[in-house]
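*Asks:* sharing a model that was predicted from the sequence below.
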Amino acid sequence: MFQLPASPLALIKDPILDSFKVKLYLKRDDLIHPEVTGNKWRKLKFNLIEAKLQGFNQLLTFGGAYSNHIYATAAAGKEFGFKTVGIIRGDELTPDSNATLRFAHDCGMELIFVTRLDYNFRNRLTRQYGEKFYVLPEGGTNDLAIKGVNEMVDEIYDVLNPDYICSAVGTGGTIAGIISGLRGNTKAIGFASLKGKGLLKGQIEKLLPFEKEFELNEQYHFDGYAKTTPELISFIKGFEERNPNIMLEQVYTGKMMFGIYDLIQKGYFPENANIVAVHTGGLQGRCDELKKTAINQASIV
């Protein structure tokens, strides 16, 4: 019931990569499901199994106005027969505030909008609303989520023994799952999408079942979560022109790929390195400028 096919590992074609003599692969987790895509499916899978085992048919979770996790949980609830409730940060919002919230509402998710102050006390909100619900944390990150990401890492090793596995980082669950699933000399590199305060690496370390070295880049956040610049948008458009079958978004995957390309051009990766970047989905969050580009590309084809 909760098993989806392995996602493909695609070799990126780009003159820049050729000139620096490295190979870059993209783990296409954006393709594993039309709506519950990328790391959100990886995080949800074993939680959905556990919810069923515990006899729950209702899910409660948390997120912001543009949360990929809210979007995916609502879709998963509809597909697998769970009632869903999302506690949303921002009491000024409504189900019609944006496409993410409209989609979640249309999937049957009950949306409860709370003030940002109240949202900070999620443990209290859990006690208030969560007695009859299987509770998923914000972003879906917990031990079962890390187990799901481990499966994705195993899929990579089934095809390739990479030197590096890279991922965008939000709450830290995906990169923690990657780090804990590494084999041999493979190194993990995370690219923070949020403008942190130097605390993110410690949060990731707390999620790891054992001590393991990894690298966290916090200089490619483009001034914070869901924020962007013309430079980032230009990079994404250029990448998509060279790889017309791949779309990125500006919140997570675009920032990660920008960071990888920047490190490549700075000589960070040795010649003949095999680099795997994880596409964590979230394409419904593409900004209007990128959506227009996708429409134009489709019309040309």
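*Replies:* Done, it's in. Residues are numbered from 1 along each chain as shown.

*Asks:* C-alpha from now on. contacts and neighbour counts both.
*Replies:* Noted.

*Asks:* quick one: the strands in the stretch 201-301 of the chain?
*Replies:* 215-217, 274-278 (DSSP state E, counting those that start in this stretch).

*Asks:* mind checking how far the closest residue to D163 other than its chain neighbours is from F258?
*Replies:* Sequence neighbours aside, T186 is the residue nearest to D163 in space, at 4.6 Å (criterion: CA to CA, 6 or more residues apart in numbering). Separation of T186 from F258 (CA to CA, to the nearest Å): 21 Å.

*Asks:* of the two, which one has the most company?
*Replies:* Comparing T186 with F258 by other CA atoms under 10 Å, the one with more neighbours is F258, at 19 against 16.

*Asks:* in the stretch 1-150 of the chain, which spans are strands?
*Replies:* Using DSSP E, counting those that start in this stretch, strands in the stretch 1-150 of the chain cover 9-11, 23-27, 58-63, 83-89, 110-114, 134-135.

*Asks:* structure B:
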Amino acid sequence: MNAFDLAALHPRLPSPVEPVEDERFTRHGVRLLLKRDDLIHQDLPGNKWRKLAPNLPAAAGRPVLTFGGAYSNHLRATAAAGRLLGFPTIGVVRGEELAGRPLNPSLARCAADGMRLRFVDRATYRRRADPQVLAELLTELPSEYGDCYVVPEGGSNEAAVRGCAELGRELHGVADVVAVACGTGGTLAGLAAGLAPGQRALGMAVLKGGFLAGDVRDLQKSAFGRPAGDWSLDDRFHFGGYARTTPALDAFAEDFEARHGLPVERLYVAKMLYGLVALADEGAFPPGTALAAVITGSG
């Protein structure tokens, strides 16, 4: 198998849309739909598939170097793709490794899938796009890694954004508003571009900082040459920042799982769903709205 054999992975596309009955929405006249992107592939679910699939042919079997935090779903998906398709992977991880401490479950899965992990301090990580920093990282790799194909943090580049536009096209005529959790903004940028006129994309930021809107605009300009689609961001439901949760969020996720029999990933999906319930209570969705929530899965 090589990096062009993506069809051999048997992705489930388009992913199904499941209507669910939830009185927290129905009492406001809102119909909730779940776009089950988590069912695309066991190891490469949701937006991770949609972002990686258009990048891997460009890698053409070369080692793939990419970036992420210690709990990055993108790193896990890239490592899994490398194992399944037979190419080396390198993950540059934000934060210094603690000597003598075991890897967390996310990074342990990356290592088990063959990913070479390179820990860098946060100051260096912030400069990851600097050509000098990147050149130094590449120089430190053993010679067998050769020429690497570099994918940015979260997989969000021009190819990934165009890949995520297909998500929007799959939802034509299905929903008035489509919500997705946002880390780097690539999925929202593509989703909004793929939706039909009259549909709106809603991004729920899972990290604090308030900078994602500019990133989404920049990604759309790179991918399409212009702003695309009707979209907005809500950054009130990050629960303290990336990879952070609270007892209240955990309780909400457990309740949603019990109501609907759906595994709810905590770092992205739970925050989005919690935010949608709050927005429904605020009257953000007019009665009669069909609201689709993209379930991206855990990666």
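*Replies:* On my side now, so go ahead. Please read all numbers here as calculations on a predicted model, not as lab measurements.

*Asks:* ok, which of the strands of the stretch 1-150 of structure 1 comes nearest I204 of structure 1?
*Replies:* strand 58-63 (19.1 Å; CA to CA).

*Asks:* helices or strands up against the closest one?
*Replies:* helix 68-80, strand 83-89, strand 134-135 (3 or more CA pairs under 8 Å, 6 or more residues apart in numbering; DSSP states H and E).

*Asks:* relative to strand 83-89, how tilted is that strand?
*Replies:* 20 degrees (axes from the mean of the first three to the mean of the last three CA atoms, to 10 degrees).

*Asks:* how much space is there between the counterpart of I204 of structure 1 in structure 2 and A193 of structure 2?
*Replies:* Counting by TM-score structural alignment, I204 of structure 1 lines up with V216 in structure 2. Here the criterion is CA to CA. By it, V216 of structure 2 lies 11 Å from A193 of structure 2.

*Asks:* same question, A270 of structure 2
*Replies:* Counting by CA to CA - A270 of structure 2 and A193 of structure 2 are separated by 25 Å.

*Asks:* who's more crowded, the two?
*Replies:* Legend: neighbour count by other CA under 10 Å for A270 of structure 2 and A193, higher for A193 (27 against 24).

*Asks:* hang on, that one packs against A228?
*Replies:* Yes - using CA atoms under 8 Å, A193 of structure 2 is in contact with A228, at 4.8 Å.

*Asks:* need the counterpart of G254 of structure 1 in structure 2.
*Replies:* That one, G254 of structure 1, aligns with A270 by TM-score structural alignment.

*Asks:* just to check, its match is in contact with A253?
*Replies:* Yes - between A270 of structure 2 and A253 a contact is recorded at 5.7 Å, counting by CA under 8 Å.

*Asks:* and W41 of structure 1, how many residues sit next to it?
*Replies:* Neighbours of W41 of structure 1 (other CA under 10 Å): 29.

*Asks:* show me what it lines up with in structure 2.
*Replies:* Aligned partner of W41 of structure 1 by TM-score structural alignment: W49.

*Asks:* for that match, list the residues it contacts.
*Replies:* I40, H41, A77 (CA atoms under 8 Å, 6 or more residues apart in numbering).

*Asks:* of all the residues you listed, which comes closest to V177 of structure 2?
*Replies:* Nearest to V177 of structure 2 among the contacts of W49 of structure 2, with distances taken as CA to CA, is I40, at 21.5 Å.
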